[in-house]
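Student: got a sequence here, can you build the structure:
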Amino acid sequence: MKAFLGTGLLGANFVKAMLRKGVQVQVWNRTLSKAKALEVEGAKVFENIVDAVTGVDVIHLTLKDDDTVNKVLEAASSGFSSGVTIVDHTTTSRQGAVERTKHWKARGFTYLHAPVFMGPPNALESSGNMLVSGDQQVISRLEPALSEMTGKLINFGPEEGKAAGIKLIGNSFLISMTAGLSDALALAKAQDIDPAAIAALFAEWNPGAGAPARLDKLREGDFSKPSWELDMARKDAGLMMSAADEKGVRLIVIPAVASQMDSWIAKGHGSDDWSVIAKDNL
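Tutor: Purely as a prediction, here's the structure:
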């Protein structure tokens, strides 16, 4: 028997997938109507959170943040069965995951942070990626069940909280990518180019395919053999900003990057590879 706390878009589809595999699931959500919607799927819904976790072996969570997770678990704790396992899929801070692992272990319970790169459709289809790290015996015990929830379970080793940190790193890239796409659309608007042309470009040329090689170059830390000189990249950034300014279009990413470029050019790195702007973070 499992419990699921937090039945928003992601949590609800995790529950549906479990139910369709024949797993009995008790659910709770702060907004009761969201949990009630799962009754037609076969979930057992509880208004009282203590009742929702009573008698279960594993408790899954998909909530908002560290504070919400802490409050929800504390509120539910009087209903925990001896030795219950808590699997938290919430995106939280690394320190929060470390502290909760220690806190609940001291109280006789197992807590595993298992954040995901999965949208609601992935949760329903059991596809996507789930991240774990920490006690390898715990992970080994839970791996069969967690693997059924996702397309790929990625184990980052014994370090507590590492999975939480990796999730934030991945999300930072997703945020940056979306902001970059926003700038691409802004430049298209400024130059009277149909956004469909951007889609056509990316259908033929996938800039994301170069990310692993770019990351390797950054990790190597040698910027003396440029494939794109910083001076030239800064010239192009200037063209972008001028095109946007002429039409009163706002760019999100490029002005901030251009400022970093100017700083490194002033330090004498204009003929280095433009990725030298990341040097201080290596």
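
Student: use CA for all of it now, contacts and neighbours both
Tutor: Fine.

Student: quick one, helices of the stretch 51-200 of the chain?
Tutor: 66-76, 94-106, 120-125, 136-149, 162-190, 195-204 (DSSP state H, counting those that start in this stretch).

Student: list the contacts for V23?
Tutor: 1-2 (Cα atoms under 8 Å, 6 or more residues apart in numbering).

Student: same thing with L146?
Tutor: Taking Cα under 8 Å, 6+ apart as the test, what L146 contacts is L153.

Student: any figure for the gap between it and T91?
Tutor: Distance from L146 to T91, counting by Cα to Cα, to the nearest Å: 17 Å.

Student: and what of A258?
Tutor: Where T91 is concerned, A258 sits at a distance of 31 Å (Cα to Cα).

Student: and what of L142?
Tutor: 19 Å.

Student: those two: who's more crowded?
Tutor: T91 (23 against 15; other Cα atoms under 10 Å).

Student: sequence B follows; please return its structure for comparison with A:
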Amino acid sequence: MAEASKANPQGVEKVGYLGLGLMGAPMTRRLLAAGYQVAVWNRSLGKAAPLVEAGARRAETPRDLLAASDIVFMCVTDATAVEEVIFGPDGISTAPGAGKIVVDFSSIHPDAARDLATRLKAANGAHWIDAPVSGGTKGAEEGTLAIMAGGDAADIERVRPYVLAMARRFTHMGPIGAGQTTKLCNQVIVGCAMAVLAEATRLAVNSGIDANRLPEALAGGFADSIPLQLFVPRMAQGIYAPPLGHIATMLKDLDTIADVAQATSTPVPMAALAGQLFRLARTVRGADADALEIYKLSAADD
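Tutor: Purely as a prediction, here's the structure:
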């Protein structure tokens, strides 16, 4: 914590959050509730306004956000969006970064994470942690997220208290890129689970039994899981708002899995099939539809 103490003599660092979407907004609220000083930035000002009212300070640009913060957290759509806020005009890379850490909660390709980290360190000296999250909007609101991280061990420990204001679990998986690879493993399981649970729910409905009772009936057995308990009732009852995650986001991750699997000679037949189902869901339901609308693919009247 030597660098942290130098940046803030009280030992409590100033933090920033960039990207105030489905995940970023509730995660920022948890930082504010924990009593931290938080600066925020979002491309559309409307998403920042409620957080400013809750006590955050609005930064004018990503550059301003890093200048005002010791640690910057970030959650944006994809690697293109990360590139823009880091290296675009008035991006994070244009502010002095020595002794500061950027923690990227976005889900991007492991190679992209390593490339961005190297370039940012060369540009302004800031350190990088790739720390994708799992747990959806519910986990973000309740502070029960699982976060898997890649980066330097000292950096991980420095940001840990702040991350644990937003998450239940924060696991250091290895060097930069390891967090993203771990998230891909997570998405193999989640993407396939959504597809399989959609089949089970449809089988129940088409067979005339109450699909809403599947979580109760299967609780404690080998089929029980958080996805079973959370996803099946939403599918059975047609609850898709607010979305737990978008079809486009899941498909992006499944496509990245396919790319990494090819590079590492890893067979992923189940994840590949899930990717094709979500590609079809995107065509039928739209990119911004809830990922659980994959359930609708199996019924002609949906």
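
Student: what's the TM-score here?
Tutor: Once superposed, chain against chain, the TM-score is 0.68 (TM-score structural alignment, normalised by the length of the first structure); 212 aligned residues with a Cα RMSD of 2.3 Å.

Student: what's the closest of the helices of the stretch 51-200 of the first structure to W264 of the first structure?
Tutor: Closest to W264 of the first structure of the helices of the stretch 51-200 of the first structure, according to Cα to Cα: helix 162-190, at 20.9 Å.

Student: can you state the residues of the second structure onto which that closest one aligns?
Tutor: Under TM-score structural alignment, the match for helix 162-190 of the first structure in the second structure covers residues 178-206.

Student: in that stretch, what counts as buried?
Tutor: 178-184, 187-188, 190-195, 197-202, 204 (16 or more other Cα atoms under 10 Å).

Student: residues contacting the residue positioned nearest the centre of the second structure?
Tutor: By Cα atoms, centre = their mean, the mean C-alpha position of the second structure lies nearest to V133, the distance being 4.1 Å. Neighbour list for V133 of the second structure: 105-107, 145-148, 183 [criterion: Cα under 8 Å, 6+ apart].

Student: now do the same for it: its match in the first structure.
Tutor: Aligned by TM-score structural alignment, V133 of the second structure pairs with V116 of the first structure.

Student: separation between its match and A203 of the first structure?
Tutor: 27 Å.

Student: now E159 of the first structure
Tutor: Separation of E159 of the first structure from A203 of the first structure (Cα to Cα): 39 Å.

Student: return the residue of the first structure aligned against L145 of the second structure.
Tutor: Counting by TM-score structural alignment, L145 of the second structure lines up with G128 in the first structure.

Student: its match contacts N122, correct?
Tutor: Yes. Contact criterion Cα atoms under 8 Å: G128 of the first structure and N122 qualify, at 5.7 Å.

Student: just checking, what packs against the longest strand along the second structure?
Tutor: The single longest strand within the second structure, with elements called by DSSP state E, is strand 167-174. Applying 3 or more Cα pairs under 8 Å, 6 or more residues apart in numbering; DSSP states H and E, one finds that strand 167-174 of the second structure contacts strand 145-150, helix 153-163, helix 178-206.

Student: can you list the buried residues in the second one?
Tutor: For helix 153-163 of the second structure, a neighbour-count test (16+ other Cα under 10 Å) marks 155-156, 158-159, 162-163 as buried.

Student: among these, which one sits closest to M235 of the second structure?
Tutor: Closest approach to M235 of the second structure among these (Cα to Cα): V163, at 31.3 Å.

Student: now which residue in the first structure aligns to that closest one?
Tutor: Under the alignment (TM-score structural alignment), V163 of the second structure pairs with L146 of the first structure.

Student: any idea how far that match lies from A209 of the first structure?
Tutor: 29 Å.

Student: now swap in V84 of the first structure and tell me
Tutor: Taken as Cα to Cα, the span from V84 of the first structure to A209 of the first structure is 43 Å.

Student: ok, the two, which is more surrounded?
Tutor: A direct count of neighbours by other Cα under 10 Å for V84 of the first structure and A209 places V84 higher, at 17 against 9.

Student: just give the nearest non-adjacent residue to the more buried one, would you?
Tutor: In this structure, V84 of the first structure finds its nearest non-sequential neighbour in D57, 5.1 Å apart by Cα to Cα, 6 or more residues apart in numbering.

Student: list the contacts of the corresponding residue of the second structure for that neighbour.
Tutor: The equivalent of D57 of the first structure in the second structure is D70 (alignment by TM-score structural alignment). With contact set as Cα under 8 Å, 6+ apart, D70 of the second structure has these partners: 4, 7, 13-16, 99-101.

Student: swap the cut-off to 7 Å and go again
Tutor: Residues in contact with D70 of the second structure (Cα atoms under 7 Å, 6 or more residues apart in numbering) are 7, 13-15, 100-101.

Student: next: Q95 of the first structure.
Tutor: Going by Cα under 7 Å, 6+ apart, the list of residues near Q95 of the first structure reads G161.

Student: what about the counterpart of it in the second structure, distance to L120 of the second structure?
Tutor: Residue correspondence to the second structure (TM-score structural alignment): Q95 of the first structure is matched to D111. Going from D111 of the second structure to L120 of the second structure by Cα to Cα gives 14 Å.

Student: also V72 of the second structure?
Tutor: 13 Å.

Student: those two: which is more packed in?
Tutor: Neighbour count, other Cα under 10 Å: between V72 of the second structure and L120, V72 has more, with 26 against 20.

Student: wait, that one touches T28, no?
Tutor: No. Using Cα atoms under 7 Å, V72 of the second structure makes no contact with T28, being 11.3 Å away.

Student: mind listing the shared neighbours of the two?
Tutor: Common neighbours of V72 of the second structure and T28 (Cα under 7 Å, 6+ apart) are Y17.

Student: list the residues that contact H89 of the first structure.
Tutor: 61-62, 113-116.

Student: now render those residues as CSV, adding distance to A43 of the first structure.
Tutor: Shown next, in CSV, are these (distance: Cα to Cα, whole Å):
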residue, distance to A43 of the first structure
L61, 15
T62, 16
H113, 24
A114, 22
P115, 23
V116, 23
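
Student: most neighbours, which of those?
Tutor: Counting neighbours by other Cα under 10 Å, H113 comes out on top of the contacts of H89 of the first structure with 30 neighbours.
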